[in-house]
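J.: any chance you can model this:
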Amino acid sequence: MSATTVQNLKNAVKDFSIEETLAFLANEFKDKVVFSTSFGQEDQVITALIANNDLPITIFTLDTGRLFQETYDVFHKTLKKYQIDIKTYFPDTTAVQELLNKKGPNSFYESVENRKECCFIRKVAPLTKALNGNSIWITGLRAEQSENRNDLDLFEYDSNFDIIKFNPLLRWTLQEVEEYLEKNNVPQNTLHKKGFVSIGCAPCTRAITPDEDIRAGRWWWESSHKECGLHQK
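T.: Next up is the predicted model:
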């Protein structure tokens, strides 16, 4: 069923622009298309496309409780510029309290297992709630962001969340993203100008040097696949 739906979608939009595809999905899956933003550069492109075309797509974000102030700043600027609603999901208070009471505030530095536990509580569980009951999940994933995202497709069925993912910027380069943002005066996180390419929680993100991989600044103390569980690739 899902594989058939994915293929049908690929066929239906093969000659569409991104804007046309977004509009098609919003019409085909009324009130069941959602876009998750963390206010990074790719996400800001998609937010602008949705807002500028007045598309009936729900935009949401996950507030982990450990974000940079600069992320909140671009969140606020985005609301003001586009006059849109962005629904916010928070982690379960009891789960966060139990984690800190049991392991302290920085347990994620101690092991990959601990880090993934924190990511699950602060990101994966709220995401599960946000995606529940929806049909299409729009993401800002790009193939060049990491080696394990190279085999992503435009449309995919995500069995972890039982939903079809649409990755509209999959084949865009970082240069194309930056050019769109500048040309259209889209609000950006000021940390991008300070070497932060991929921005997550403050304790788990650092700036990178020009010769480092895009994801090197995320969980830099690990030699893992640099994913938190939101996307398995």
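J.: when you work out contacts or count neighbours from here on, use the C-alpha atoms and nothing else.
T.: OK.
J.: mind checking what secondary structure residue 35 has?
T.: On the three-state scheme (DSSP: H, G, I helix; E, B strand; the rest coil), residue 35 is labelled strand.
J.: repeat for residue 101
T.: Each residue gets one of three states, and residue 101 gets helix by three-state DSSP.
J.: what about it, how many neighbours?
T.: 10 (other Cα atoms under 10 Å).
J.: tally up the residues packed near the closest residue to residue 121 other than its chain neighbours, please.
T.: Once flanking residues are discounted, residue 121 sits nearest to residue 91: 6.1 Å by Cα to Cα, 6 or more residues apart in numbering. Each residue near residue 91 was counted by other Cα under 10 Å, and the total is 21.
J.: how many neighbours does residue 8 have?
T.: Considering only other Cα under 10 Å, residue 8 is surrounded by 12 other residues.
J.: again, but for the one 4 residues further on
T.: Other residues near residue 12 number 12, with proximity taken as other Cα under 10 Å.
J.: and this one, please, so the two structures can be compared:
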Amino acid sequence: MTDALPLVDLNASLEKQTPFEILEYAIDHYADLAISFSGAEDIVLVHMAKQIDPQIQVFSLDTGRLHPETYQYIELVRKTYKLNLEILFPDAGQVQSLVNKKGLFSFYEDNHQECCGIRKILPLQRKLQTLEAWVTGQRKDQSPGTRANIPVIQDDKHFAGAGRELTKFNPLANWSSRAVWDYIRANNLPYNPLHDRGFVSIGCEPCTRAVGPNQHEREGRWWWEEATKKECGLHASNIDK
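T.: Coordinates of the predicted model:
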């Protein structure tokens, strides 16, 4: 459903609320809503959302190129929270065509957008066509170049489709990485063991590496590409000018 209050005014109001309160608003106002789950921020959202709606929808993208630790973590979260966790897969024919044409590591030679488009964007697009709203763990401090101005609620025109409305919530937009990890530790939440090995922002195995002291977390993603455009397309509005 859409709210009578203009989105910009609603965002200004929700900006003053806690992530839990933003999630409460989202769950109360949208029947077909789901959380996109992959990492540390998302376990915080799942933990909060389960307290509001035990039947909350959660989905995760399996690109076929994730770390073994990530697969194990996804399964741990599914069992821990008794989730009906929907795993989204890419189209096998499209993956096969790309790999047969360009090999398994074409993204090192051109850019990551084509591979991400097939393995992540299209499966996400299919899922979002079934929803009124979705929830992400984006934070403003994750990437100064692409996420510094993300709102806590926005009209997702990129994935809405013709004649549809789709609302996107970013309840943790104003939290820092420290706030996320303080919450994880205070509530003894499970997390991906790769974090203990220096991986901060975790994506596909070939495109993710650990970061060193004083490096920004996004420096471990697509490190061979220009630093201010480190988005795979899941959050296209972040780089839409």
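J.: returning to that earlier point: hmm, residue 118 and the residue nearest to residue 121 of the first structure touching each other?
T.: No: in this structure, residue 91 of the first structure sits apart from residue 118 without contact. The criterion is Cα atoms under 8 Å, and the distance is 10.1 Å.
J.: ok, now which ones touch the most centrally placed residue in the second structure?
T.: By Cα atoms, centre = their mean, the mean C-alpha position of the second structure lies nearest to residue 136, the distance being 4.9 Å. Residues counted as contacts of residue 136 of the second structure (Cα atoms under 8 Å, 6 or more residues apart in numbering) are 35, 36, 37, 42, 168, 169, 170, 171.
J.: equivalent analysis for residue 207 of the second structure, please.
T.: In this structure, residue 207 of the second structure makes contact with 220, 221, 222, 223, judged by Cα under 8 Å, 6+ apart.
J.: any chance you could map the helices in the second structure?
T.: Remark: helices of the second structure, listed N- to C-terminal, are 7-14, 19-29, 40-52, 68-80, 92-102, 113-116, 122-128, 157-160, 177-186; assignment by DSSP state H.
J.: which of the contacts of residue 207 of the second structure has the most neighbours?
T.: residue 221 (25 neighbours).
J.: on that earlier part again, for residue 147 of the second structure, which of the helices of the second structure is the nearest?
T.: Using Cα to Cα as the criterion, the shortest distance between residue 147 of the second structure and these is 13.5 Å, found for helix 177-186.
J.: mind giving me the packing neighbours of the closest one?
T.: For helix 177-186 of the second structure, the helices and strands in contact under the criterion 3 or more Cα pairs under 8 Å, 6 or more residues apart in numbering; DSSP states H and E are helix 40-52.
J.: ok and the helix it packs on relative to helix 19-29, angle-wise?
T.: In terms of direction (axes from the mean of the first three to the mean of the last three Cα atoms, to 10 degrees), helix 40-52 of the second structure departs from helix 19-29 by 60 degrees.
J.: tell me which residues are up against helix 40-52 of the second structure.
T.: Contacts of helix 40-52 of the second structure from elsewhere in the structure, counted by Cα under 8 Å, 6+ apart, are 20, 23-24, 27, 35-37, 56, 58, 77, 81, 136-138, 172, 180-181, 183-184, 189-192.
J.: how much does it stray from the first structure?
T.: Helix 40-52 of the second structure: mean distance to aligned residues in the first structure after superposition is 1.3 Å, counting by mean Cα distance after the TM-score superposition for the first structure.
J.: equivalent range in the first structure for that helix?
T.: Matched against the first structure by TM-score structural alignment, helix 40-52 of the second structure falls on residues 41-53.
J.: what residues are up against residue 220 of the first structure?
T.: Contacts were defined as Cα under 8 Å, 6+ apart; by that measure residue 220 of the first structure touches 204, 205, 206.
J.: and which of these is nearest residue 229 of the first structure?
T.: Here the nearest of those to residue 229 of the first structure, counting by Cα to Cα, is residue 204; it sits at 14.6 Å.
J.: the aligned partner of the closest one in the second structure and residue 73 of the second structure: what is the separation?
T.: The alignment partner of residue 204 of the first structure in the second structure, by TM-score structural alignment, is residue 207. Computed with Cα to Cα, to the nearest Å, the distance linking residue 207 of the second structure and residue 73 of the second structure is 18 Å.
J.: go on, residue 187 of the second structure?
T.: Separation of residue 187 of the second structure from residue 73 of the second structure (Cα to Cα): 17 Å.
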